[in-house]
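**Student:** here is a sequence together with a model predicted from it:
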Amino acid sequence: MQKHLNTRPKTNMLIAILCFVFAGLQSSATETDTTQVIEIGGIKQYISISGEAPGKPVLFYLHGGPGTAVSAHKDVVTGELEKYFTVVHWDQRGSGKTLQMNETTAPPTFDQMKKDAEELLNFICNRFTTDKIIVLGNSWGTLPAFHLAQRYPEKIRALIAVSPVVSNLRSQQITLELLQYYFEKQENSKAIQQLSDVNIPDSGAKEMLIQYRWESEYNGEGMSDEQFDQLLHYFQDWEKMWFPLYSELYKNDLERSAGSIKCPVYFIVGKKDLTTYFKITEAYFHKLKAPEKQLFWMEDVGHNIPGIAADKMQKTIIEYIVPLLNLSETIK
């Protein structure tokens, strides 16, 4: 089943791209709004625990990127959810406060990130003395989230996948072809020239940013040369840590690796998402086997839903997904 949600957010392209490099039910917690440093995967890792209602279901938020922790501005991303859930934010290996607490010697690998996520899942269940939690993954974060749902479905009440990365390779290939065709029809020589220099898989951050620039233009948001240069400086620093992991993602395809999930799965997808091409996401949704699944569309929104439409994302979860999970008696 699919639902269409109308939203026309005021977007800020710089914030959007920086937020994504291209997000038993009862808790026994007696404290909220706290932080912890725990040892996961042999290093210190940072989590924050927030919520205005102790004893509510636990929601584990897996941020996007890779490398863009959101705990520092969690009030914007999950502030409304914290009225209904105990929300756990985790600054993943190499990100945010976890990065600050550790000397980084090598870029993280996908296997490391999946193992870290497994340890966090078990820690959260023990910390809150609960059999099941809700996992919310955004963009890159959907990959470890789907891994958890496959490996530990008995511990996950539901998986909420926001802008899921189904197949980075197929998505980027189709989007590049779409953009090249569109700008050729528009006779935009600058776009045609720059896009001709892009190869999929990308060889570096500059190619990634060129494609994102013209995705933004296609969706009605221009990017000046000055803005491009500013973002390129950021991405050149980002790629030193994260490009090896990002390159690994080209090998991942959820249609092959996660054809079935043994827990409820809910997608929240932007109708203008070209970063993880929305039609590939829709096709995967229809093929996915799950005991319960629904797809919620956000009109006039691209990839970075937590960055440009966090209020709409949270409203969708509270008004549509919570009733499906029969949480009415615990969320009041």
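**Tutor:** Good, I have the coordinates. Just so it is clear, the model here is predicted, and its values are computed rather than measured. Numbering: from 1, shown residues only.
**Student:** contacts and neighbour counts: CA atoms only from here.
**Tutor:** Fine.
**Student:** show me the strands in the stretch 201-332 of the chain, by range?
**Tutor:** 265-270, 293-298 (DSSP state E, counting those that start in this stretch).
**Student:** what is the neighbour count of residue 316?
**Tutor:** Using other CA atoms under 10 Å, residue 316 has 17 other residues around it.
**Student:** most tightly packed of the strands of the stretch 201-332 of the chain?
**Tutor:** strand 265-270 (a mean of 25; mean count of other CA atoms under 10 Å).
**Student:** for that strand, name the packing helices and strands.
**Tutor:** Counting by 3 or more CA pairs under 8 Å, 6 or more residues apart in numbering; DSSP states H and E, the packing neighbours recorded for strand 265-270 are strand 156-162, helix 278-287, strand 293-298.
**Student:** any chance of these in CSV, plus distance to residue 247?
**Tutor:** As requested, the helices and strands packed on strand 265-270 are exported to CSV (distance: least, CA to CA, whole Å):
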stretch, distance to residue 247
strand 156-162, 21
helix 278-287, 19
strand 293-298, 28
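**Student:** pick the most deeply packed of these.
**Tutor:** strand 156-162 (a mean of 25).
**Student:** so what touches it?
**Tutor:** Contacts of strand 156-162 with the rest of the structure, by CA atoms under 8 Å, 6 or more residues apart in numbering, involve 23, 25, 132-139, 142, 145-146, 149, 263-269, 305, 325.
**Student:** what helix or strand does the closest residue to residue 36 other than its chain neighbours sit in?
**Tutor:** Nearest non-adjacent residue to residue 36, counting by CA to CA, 6 or more residues apart in numbering: residue 47, 5.4 Å away. Assigned by DSSP states H and E, residue 47 falls within strand 43-50.
**Student:** tell me which of the strands of the stretch 201-332 of the chain lies nearest to residue 226.
**Tutor:** Closest of these to residue 226 is strand 265-270, at 27.3 Å (criterion: CA to CA).
**Student:** got the angle for that closest one vs strand 156-162?
**Tutor:** Interaxial angle, strand 265-270 versus strand 156-162 (axes from the mean of the first three to the mean of the last three CA atoms, to 10 degrees): 10 degrees.
**Student:** centre of the chain to strand 265-270, how far?
**Tutor:** Mean-position distance between strand 265-270 and its chain equals 11 Å (CA atoms, centre = their mean, to the nearest Å).
**Student:** included below, for side-by-side comparison, is a second structure:
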Amino acid sequence: MKQTVLKTFIQALIIGMVFSACTSTKKIKTSSGISEINYLEINERKQYVLIRGKDINNPILLFLHGGPGASATALLRKFNHELEDDFTVVYWDQRGSGKSFSKHITKEEITVENYIQDLEWLVGYLKTRFEKEKVFLVGHSWGSRLGMYAIQRNPENYTAFVGIGQELHAYRGELLSYQYTLEKAEEMGHKKALKELEEMGPPQSGQYKDMYATGFWGVVRQKHWLLKLGGERYQKTNYTDWILSIWFSREYSFADLIKYGKGSAFSAGNIILDEKFNDIDFFKEIPTVEVPVYFISGAYDYNTPWELVKEYVEHMTAPHKEFILFEKSGHSPVFEEPEKFNDEIRRIFKANN
């Protein structure tokens, strides 16, 4: 009896430790290094900001993750931590994302404008604290869209901008993505995918016909088949390895992984109610920028089709612009070819300083 009680107690203790374990970040031991976890009050919401770098005097690199709601902190720490040698890297879990998720956040505040204002606040904070005139801005997927809004509004704040899996055009982007998925389903003879995709039909003005009837089910189903049919990741058809990377991250606990899932669903499910999120056409809205821009796409990216990104680069005007194609990547070259990506980031920054 005593052994049973003891065993139950130990099991409960282990489960409790897994769920509520304190997270930390590995200390950087250089004399001028920085490794700190912050919860900053950004526009009345506490938001998680991790800052790391071997020399506090290095330039600031601010990364904008995708989603909205898909924090990239754990993956960046695993795949791109070498950038901390050259930059003071700022990892930010945006409003409602990852460790910034809270049950007190309302669906009404998940808007494009709020994310832009949060970013502007954070950039101002970083410039003041580290006494820098400019920030090197990098954005992935949704974060690439957020980054474009930022450099359009306040170009004086940024050294350069790197967009990864750049979002550009709601209608054309989703249509190309749908057509690619349908063609692959036909090519592979995947009957279930074909049935669902044909029933769903192509997106109308960037939206699927049942999007508002059932949340964002239409786009979720299309992206499900896109991943399964090879248009999201290079030679992979799931996210299991990345989920495990988040779970076993030093900065994230298992409880944080649960928050990650809740925040991702909450943010993505509510941002579509914002008209500004759905009606996007950077060919018309942002044909010109005053900051050097670099767009990195994967050759297997049909989430934000790389052909459309290349076309935009040819169309737009900027002090300097480049389209860079990673041959062994899908939508996330930053994590799929990290060494090549890290080298590109160093090259790009050097070219602008």
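**Tutor:** On my side now, so go ahead. Small disclaimer: the values here were computed from a predicted structure and weren't measured.
**Student:** of the contacts of strand 156-162 of structure 1, which belong to helices?
**Tutor:** Members of these lying in helices (criterion: DSSP state H): 142, 145-146, 149, 305.
**Student:** and the furthest pair within those residues?
**Tutor:** Farthest apart among these by CA to CA are 149 and 305. That separation is 21.7 Å.
**Student:** comparing these two, which residue is more hemmed in?
**Tutor:** Remark: of residue 149 of structure 1 and residue 305, residue 305 carries more neighbours, 27 against 24, as counted by other CA under 10 Å.
**Student:** what lines up with that one in structure 2?
**Tutor:** Counting by TM-score structural alignment, residue 305 of structure 1 lines up with residue 333 in structure 2.
**Student:** return the residues in contact with the residue positioned nearest the centre of structure 1.
**Tutor:** Nearest to the geometric centre of structure 1 sits residue 138, at 1.7 Å (CA atoms, centre = their mean). Neighbouring residues of residue 138 of structure 1 by CA under 8 Å, 6+ apart: 23, 61-64, 161-164, 306.
**Student:** TSV for the residues you listed, including distance to residue 79 of structure 1?
**Tutor:** Shown next, in TSV, are these (distance: CA to CA, whole Å):
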residue	distance to residue 79 of structure 1
23	14
61	12
62	15
63	15
64	17
161	18
162	17
163	19
164	22
306	11
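**Student:** which residue ranges form the helices in structure 1?
**Tutor:** Counting by DSSP H, the helices of structure 1 are 13-19, 74-78, 96-101, 110-127, 142-151, 168-185, 189-196, 205-218, 225-248, 254-257, 278-287, 305-308, 310-316, 322-324.
**Student:** mind giving me the packing neighbours of the first one?
**Tutor:** Which is helix 13-19 of structure 1. Here helix 13-19 of structure 1 touches helix 305-308, going by 3+ CA pairs under 8 Å, 6+ apart.
**Student:** counting by contacts, list what the helix it packs on packs against.
**Tutor:** If you count contacts as 3+ CA pairs under 8 Å, 6+ apart, helix 305-308 of structure 1 packs onto helix 13-19.
**Student:** may I see the buried residues of the helix it packs on?
**Tutor:** For helix 13-19 of structure 1, burial by neighbour count (16 or more other CA atoms under 10 Å) applies to 13, 16-19.
**Student:** stretch 8-16 of structure 2 too?
**Tutor:** Judged by neighbour count using 16+ other CA under 10 Å, stretch 8-16 of structure 2 contains no buried positions.
**Student:** which part of structure 1 matches that stretch?
**Tutor:** Counting by TM-score structural alignment, stretch 8-16 of structure 2 pairs with no residue of structure 1.
**Student:** which one of the ones in helices among the contacts of strand 156-162 of structure 1 is nearest to residue 72 of structure 1?
**Tutor:** residue 305 (17.2 Å).
**Student:** so what's the residue count around residue 239 of structure 1?
**Tutor:** 17.
**Student:** now it: how far from residue 205 of structure 1?
**Tutor:** Residue 239 of structure 1 sits 6 Å away from residue 205 of structure 1, taking CA to CA, to the nearest Å as the criterion.
**Student:** just residue 111 of structure 1 next, same as before
**Tutor:** According to CA to CA, residue 111 of structure 1 and residue 205 of structure 1 sit 22 Å apart.
**Student:** equivalent analysis for residue 47 of structure 1, please.
**Tutor:** Residue 47 of structure 1 is 29 Å from residue 205 of structure 1, where distance means CA to CA.
**Student:** out of these two, which sits in the busier spot?
**Tutor:** Each of residue 47 of structure 1 and residue 205 has its neighbours counted (other CA under 10 Å); residue 205 has more, 22 against 18.
**Student:** what sits against the more buried one?
**Tutor:** 232, 235-236, 239, 243.
**Student:** who touches residue 327 of structure 2 in this structure?
**Tutor:** By CA under 8 Å, 6+ apart, the contact set of residue 327 of structure 2 is 298-300.
**Student:** please redo it, this time with the cut-off set to 10 Å
**Tutor:** By CA atoms under 10 Å, 6 or more residues apart in numbering, the contact set of residue 327 of structure 2 is 234, 297-300, 333, 337.
**Student:** and residue 107 of structure 1, by the same measure?
**Tutor:** 93-94, 239-245.
**Student:** what do you get for residue 139 of structure 2?
**Tutor:** Taking CA under 10 Å, 6+ apart, we find residue 139 of structure 2 in contact with 62-66, 145-148, 161-166, 295.
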